[in-house]
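Q: What would the 3D arrangement of this be:
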Amino acid sequence: MKFLLALCSILLIATASHAGDLSVSVRDAAGRPVKDAVVTVHPASGVPRGPIRFSWPLRMTQQDIQFDPYVLVVPVGGTVSFPNLDRVRHQVYSFSRGNRFEIELFGRDQTRTHTFASVGIAALGCNIHDQMLAYIRVVDTPWAAKTGTNGDVTLSAVPAGGATLRVWHPRLAGRGNEGSRAITVTSSAGRQTFTGDFSARASVR
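A: Here you go, the predicted structure:
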């Protein structure tokens, strides 16, 4: 038993020593920071088995006739709550392939939920208020987050070695509003800069 515990400790230490923090800076063609870009990393060694959990709440609020947040990152299999804080009713829907759903009319201080079973995008709209628009990015890796107002994001403890870095944003020009590249993650802190054309028109389709 003591040998097994010692072996587990050695393996944990070895794993930690071969992981590093990866900072990613997302910029548009003019060099300006891009907010709400979803950055994911898929190590060549694969992702851990089991459910993925993030530190932020899986919640898409309706308030002031808007969705909040504009972009939400959700693990595949995650259940998102949709609280209505407005005085009017909303009817939330998505026509996105693989993540099509509809929540019938519900009113103030009511909450509905939906579980996202497919990796991809759910572009959200409201059947009552056309100006409402938001996006849920469903991912299958624990190394995922979105950029802040400075266009930067840091993913912690990414396994060292080859990996695929992907950046998604509703206005990123290109197939699926996504760009990708092969990278090498080192055991020390690393940094990547992604520059793209963010002039595409966001859509609820």
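Q: rest of the way, CA atoms for contacts and neighbours
A: Will do.
Q: Could you check how far stretch 42-61 is from the centre of its chain?
A: The gap between the average C-alpha position of stretch 42-61 and the chain average comes to 9 Å, counting by C-alpha atoms, centre = their mean, to the nearest Å.
Q: What residues of it count as buried?
A: For stretch 42-61, the neighbour count (16 or more other C-alpha atoms under 10 Å) marks His42, Pro43, Val47, Ile52, Leu58, Arg59, Met60, Thr61 as buried.
Q: separation between the fifth one and Leu5?
A: With the distance defined as C-alpha to C-alpha, to the nearest Å, Leu58 ends up 36 Å from Leu5.
Q: Could you tell me which residues make contact with the spatially most central residue of the chain?
A: Nearest residue to the geometric centre of the chain (C-alpha atoms, centre = their mean): Val73, 2.9 Å. Listed by C-alpha atoms under 8 Å, 6 or more residues apart in numbering, the contact set of Val73 reads Val38, Leu58, Ile136, Arg137, Val138, Val139, Ala144, Ala145, Lys146.
Q: Which member of these is positioned nearest His90?
A: Minimum distance to His90 across those is 17.4 Å, recorded for Ile136 (C-alpha to C-alpha).
Q: Surely the closest one is in contact with Ile121?
A: Yes: using C-alpha atoms under 8 Å, Ile136 is in contact with Ile121, at 5.8 Å.
Q: Look through this protein and tell me its longest strand.
A: The residue-count maximum for a strand in the chain (DSSP state E) belongs to strand 19-28.
Q: Beyond that strand, next helix or strand please.
A: Using DSSP states H and E, the next helix or strand after strand 19-28 towards the C-terminus is strand 38-43.
Q: Let's see this one next, to set against the first:
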Amino acid sequence: MKNTLRELRVRMAHAGFALTFCLSPVGAHAGEIHALVRDKTGKGVVDAVVVALPANRSAGNAGGASATIIVDQVNKEFIPYVLPVQVGTAVNFPNKDNIRHHVYSFSPAKNFELPLYMGTPASPVLFDKPGAVVLGCNIHDWMIAYVYVSDSPYFAKTGADGKANLTELPPGDYTLRAWHPRLAGKEEATERKVAVSRTGAVEATWDIGLTPEFRIRRAPIPGQRGY
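A: This next block holds a predicted model:
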């Protein structure tokens, strides 16, 4: 009887150890990249997208994104101004204004048009090619936004301080890139190679040139509703 109880305790202990091992967080074996994007004066750049491309592309294959994301239209503006997504992401374009909008893009990565509508279009737009997609509205010329479509699942957008953190990266070699709507030069010119380990974080800083901002001036007519 004593032997039977001892064997039972040993089996339970082994089972408990195996359960603890299986429930260990994946993040404990993943790396991080702490990115900082600044302009030539040293000021942090908001709305820059930092992407980490795995040297072993199969390591970064997450099968695309299935969740539907939103680019809203509020007070005759797109929100957010920059939206980074992974290839395979569907984006909805709801219109919360009490007027109609006509969303379109002529960008090579995604050419589409959502004719005049209020509310939410029947179908979201699938972004199935990598690249930067410029959004516009045929009715309100000042409305502009960007969808950055990444072929890697590892990306992040900078905040007002120019900082962005990429987390849950499998250890390995990566090529980093930084992109911004006003980036002076090509995105490929920002490339750098880094090695991500299981512990600690890689620090990466860019000092990028920005082109002058050009947006058609918003000129609403006071007291007039509609377009």
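Q: now what about the TM-score between them?
A: Remark: TM-score between the superposed chains equals 0.84 [TM-score structural alignment, normalised by the length of structure 1]; 195 aligned residues with a C-alpha RMSD of 2.8 Å.
Q: higher neighbour count, Ile136 and Ile121 of structure 1?
A: Ile121 (25 against 22; other C-alpha atoms under 10 Å).
Q: What is the aligned counterpart of that one in structure 2?
A: The pairwise alignment with structure 2 assigns Ile121 of structure 1 to Ala132, based on TM-score structural alignment.
Q: Gln192 of structure 1 now?
A: Matched across to structure 2, Gln192 of structure 1 falls on Ala204, judged by TM-score structural alignment.
Q: What strand or helix carries its match?
A: Assigned by DSSP H and E, Ala204 of structure 2 belongs to strand 201-207.
Q: Excluding its own residues, what touches that strand? List them.
A: Identification of contacts with strand 201-207 of structure 2 by C-alpha under 8 Å, 6+ apart yields 31-40, 42, 178, 190, 194-196.
Q: ok, average deviation of it from structure 1?
A: When structure 1 is superposed, strand 201-207 of structure 2 averages 1.3 Å from its matched positions, counting by mean C-alpha distance after the TM-score superposition for structure 1.
Q: mind checking how far that strand is from the chain centre?
A: How far strand 201-207 of structure 2 lies from its chain's middle: 18 Å, per C-alpha atoms, centre = their mean.
Q: Just the ones of the contacts of Val73 of structure 1 in strands?
A: Residues from those lying in strands, with DSSP E as the criterion: Val38, Ile136, Arg137, Val138, Val139, Ala144, Ala145, Lys146.
Q: Ala14 of structure 1 in helix, strand or coil?
A: The assignment at Ala14 of structure 1 comes out as helix when based on DSSP: H, G, I helix; E, B strand; the rest coil.
Q: Leu7 of structure 1 versus that one, what's the distance?
A: Relative to Leu7 of structure 1, Ala14 of structure 1 is positioned 11 Å away (C-alpha to C-alpha).
Q: for Thr111 of structure 1, same thing?
A: 47 Å.
Q: who are the neighbours in contact with His114 of structure 1?
A: His114 of structure 1 neighbours (C-alpha under 8 Å, 6+ apart): Thr79, Val80, Ser81.
Q: is it true that the last one lies in a helix?
A: The reference is to Ser81 of structure 1. No: read with three-state DSSP, Ser81 of structure 1 is strand and lies in no helix.
Q: quick one on the thing from earlier: I'd like the distance between the match of Gln192 of structure 1 and Gly185 of structure 2.
A: Distance, Ala204 of structure 2 to Gly185 of structure 2, by C-alpha to C-alpha: 19 Å.
Q: who has more neighbours, the two?
A: More neighbours surround Ala204 than the other of Ala204 of structure 2 and Gly185, with 16 against 13 (other C-alpha under 10 Å).
Q: Which positions within the strand holding Ala204 of structure 2 qualify as buried?
A: The neighbour-count check on strand 201-207 of structure 2 (16+ other C-alpha under 10 Å) flags Ala201, Val202, Ala204, Trp206, Asp207 as buried.
Q: same question, stretch 142-152 of structure 1
A: Under 16+ other C-alpha under 10 Å, the buried positions of stretch 142-152 of structure 1 are Pro142, Trp143, Ala144, Ala145, Lys146, Thr147, Gly148, Gly151, Asp152.
Q: With adjacent residues omitted, what lies nearest to the first one?
A: If I follow you right, that is Pro142 of structure 1. In space, and not counting its chain neighbours, Pro142 of structure 1 is closest to Ile52: 5.8 Å by C-alpha to C-alpha, 6 or more residues apart in numbering.
Q: How about the fifth one?
A: What sits nearest to Lys146 of structure 1 in space, not counting adjacent residues and going by C-alpha to C-alpha, 6+ apart, is Val38, at 4.2 Å.
Q: Could you check how far the equivalent of that neighbour over in structure 2 is from Ala195 of structure 2?
A: Per TM-score structural alignment, the equivalent position to Val38 of structure 1 in structure 2 is Val49. The span separating Val49 of structure 2 from Ala195 of structure 2 equals 19 Å under the rule C-alpha to C-alpha.
Q: which of the two has more neighbours?
A: Set Val49 of structure 2 next to Ala195 and count neighbours by other C-alpha under 10 Å: Val49 wins out with 25 against 15.
Q: What residues does that one make contact with?
A: Counted by C-alpha under 8 Å, 6+ apart, Val49 of structure 2 has contacts Pro84, Tyr148, Phe155, Ala156, Lys157, Thr158, Ala178, Trp179, His180.
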